[in-house]
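Asks: Okay, structure incoming, though there's no sequence with it:
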């Protein structure tokens, strides 16, 4: 009996060592999600070389971008007449990403659509571009067996954000169960996990005051209070807020030292979620604050390092 017990214990220890070695050997992936402010407006260099240099220095595997105004996938003929668009392909290649997708090309009439985009060191496959019923559109894509959603929710309507999140979650639900998902972007909404940071009502009161100047600002909920329902839907779906795994305390993603027109008080609108089956793969998640990100956008980027 003792011999059998000892063998069982030794087998368990051996399996544990193998499992730990396997985890340690997994590749670390680096993902950055960044609202770059009006097509990187603050970078006046050719092909946005300052942004490219900053991204290259971070050496990410994948970059999710929001507010890519004025960017075309690679073909200038898609740009409005007289416009001088930035080439997303050329831009991404300058920091080592040969694979790129943008949710839509610049509109022929020159209107601003705040498109989202994704770039990668590795092939991007099974891409879907959704622009209907989504204010800035959303992308779904697969990279090395992982599924990505990149979006930018409506900036001034809690109701429209509700439709957007329902559409995205329904899209994910329609796919086979058990897949690994990463969901990111500027979601223009507050999380119940940050509720204590907003209990002073400064953000709520700012929105109420701003509404007097901009009646289209309908960012509060039906009770004229901060609306936590958008983020609650994401959490109830089973997604894990990656930042909260490594930083339980509140960390704002806006405003930067540049400015932010939706609040002068700290808030978090930029998120990076992973499906529950990826929670143990998270190595680090943080809001990236440095001399560059302080001034080149009104949002700070979010970094996720995870193992696969």
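Replies: Looks like it arrived, so ask away. Nothing here was measured: the structure is a model prediction, and the numbers come from that model.

Asks: only C-alpha atoms for contact and neighbour calcs from this point on.
Replies: OK.

Asks: Am I right that residue 202 is in contact with residue 265?
Replies: Yes - using Cα atoms under 8 Å, residue 202 makes contact with residue 265 at a distance of 7.1 Å.

Asks: for the stretch 51-200 of the chain, what spans make up the strands?
Replies: Taking DSSP state E, counting those that start in this stretch as the criterion, the stretch 51-200 of the chain carries its strands at 62-66, 71-72, 86-87, 99-102, 117-120, 125-130, 138-143, 146-152, 181-186.

Asks: Can you lay out those strands as TSV showing mean neighbour count and distance to residue 249?
Replies: Below are those laid out as TSV (neighbours: other Cα atoms under 10 Å; distance: least, Cα to Cα, whole Å):
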stretch	mean neighbour count	distance to residue 249
strand 62-66	25	24
strand 71-72	26	36
strand 86-87	20	38
strand 99-102	22	33
strand 117-120	25	29
strand 125-130	15	34
strand 138-143	21	29
strand 146-152	22	24
strand 181-186	23	20
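
Asks: Which among these is found nearest to residue 22?
Replies: strand 146-152 (18.7 Å; Cα to Cα).

Asks: Which other helices and strands does that closest one contact?
Replies: strand 62-66, strand 138-143, strand 181-186 (3 or more Cα pairs under 8 Å, 6 or more residues apart in numbering; DSSP states H and E).

Asks: tilt between the second one and strand 62-66?
Replies: What it means is strand 138-143. Strand 138-143 runs at 170 degrees relative to strand 62-66, counting by axes from the mean of the first three to the mean of the last three Cα atoms, to 10 degrees.

Asks: Next up, a structure to set beside the first:
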């Protein structure tokens, strides 16, 4: 059958117009074809590993007699941490710690210097720091709560003496009040946050070390029992599984080996830990009575493909 050429051309034109109308209607109505055409670029997780060191530097690193603490700065550069948490940052001001931190590549510095306290905690970082809280009221050396790359980091230093102060009859009562204030002001104050690290000099021992400490079951474990009951995990025990003392160092040998320095992590951090260790070398053997602790952990972001 022979069709009129004009009829064929007209029929094809109407078919093309009808197809275009159907596609346009589908996009406007949010149908499957329209959703596909408007799909966002795919994303994938970008993973970085950060290194954090927590270090009680003994009264402002007083055993480093160099001007500007160049020995300390050289050691930090050799370790290359992304975050450095300090206890006993004695005699440092915000400005002097900024100068020191700049010498090892950390442009971000947080201190909690307060009246009447000569043993403040501090933190320096390669990455921007969001300061959430500085807890200084009713406690001895206080705590800093910051957020870096999506991880909440708490740096603290508990009361060091057996005798009490600030209205408390004994040292343990004071430490219990301090750890309660720190937990209430950080972990419990932000129930929607799941990624937490808490570290520092706790000046108290853990029930997880009862079999490794002189005195064993007769020691007071109240502080760490409370921390462990709050949902934190002892990262050294979780990762290493055995007792590693944090003090005294080689230069202060003579007393019983103990562990009063800790890094705790929330459950959400456990699977992202890639390293936990006590750093022992020529510098740390001789520059403080405490060994530093180091951990490495994964953080996540997104990148466009």
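Replies: Cool, the structure landed. Since we're looking at a predicted model, the values are computed, not measured.

Asks: quick one on the thing from earlier: take the strands of the stretch 51-200 of structure 1 and lay them out in a markdown table including distance to residue 167 of structure 1.
Replies: Output for those, formatted as a markdown table (distance: least, Cα to Cα, whole Å):
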| stretch | distance to residue 167 of structure 1 |
| --- | --- |
| strand 62-66 | 19 |
| strand 71-72 | 26 |
| strand 86-87 | 30 |
| strand 99-102 | 19 |
| strand 117-120 | 19 |
| strand 125-130 | 10 |
| strand 138-143 | 10 |
| strand 146-152 | 12 |
| strand 181-186 | 13 |
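
Asks: mind checking which of those strands is nearest residue 44 of structure 1?
Replies: It is, among the strands of the stretch 51-200 of structure 1 and with distance given as Cα to Cα, strand 86-87, at 11.3 Å.

Asks: which one is the equivalent of residue 295 of structure 2 over in structure 1 nearest to, not counting chain neighbours?
Replies: By TM-score structural alignment, residue 295 of structure 2 lines up with residue 304 in structure 1. Distances taken as Cα to Cα, 6 or more residues apart in numbering put residue 285 closest to residue 304 of structure 1, at 4.4 Å, once the chain neighbours are dropped.

Asks: Test my guess that the one you found contacts residue 279.
Replies: No - taking contacts as Cα under 8 Å, residue 285 of structure 1 lies outside contact range of residue 279: 11.4 Å.

Asks: who's more crowded, the two?
Replies: Using other Cα atoms under 10 Å, the more surrounded residue of residue 285 of structure 1 and residue 279 is residue 285, with 22 against 16.

Asks: three-state assignment of that one?
Replies: Under DSSP: H, G, I helix; E, B strand; the rest coil, the three-state class of residue 285 of structure 1 is strand.

Asks: My read is that residue 180 of structure 1 contacts residue 281, right?
Replies: No - in this structure residue 180 of structure 1 lies outside contact range of residue 281 using Cα under 8 Å: 10.8 Å.

Asks: What count of nearby residues applies to the counterpart of residue 250 of structure 2 in structure 1?
Replies: Aligned by TM-score structural alignment, residue 250 of structure 2 pairs with residue 257 of structure 1. The local packing of residue 257 of structure 1 (other Cα under 10 Å) involves 15 other residues.

Asks: Spell out which residues sit in contact with residue 184 of structure 1, please.
Replies: Neighbour list for residue 184 of structure 1: 33, 64, 148, 149, 150, 151, 270, 271, 272, 273 [criterion: Cα atoms under 8 Å, 6 or more residues apart in numbering].

Asks: Pull the contacting residues for whichever residue in structure 2 pairs up with residue 229 of structure 1.
Replies: Applying TM-score structural alignment, one finds that residue 229 of structure 1 aligns to residue 222 in structure 2. Residues in contact with residue 222 of structure 2 (Cα under 8 Å, 6+ apart) are 172, 176.

Asks: any idea how far residue 103 of structure 2 is from residue 222 of structure 2?
Replies: Distance, residue 222 of structure 2 to residue 103 of structure 2, using Cα to Cα, to the nearest Å: 40 Å.
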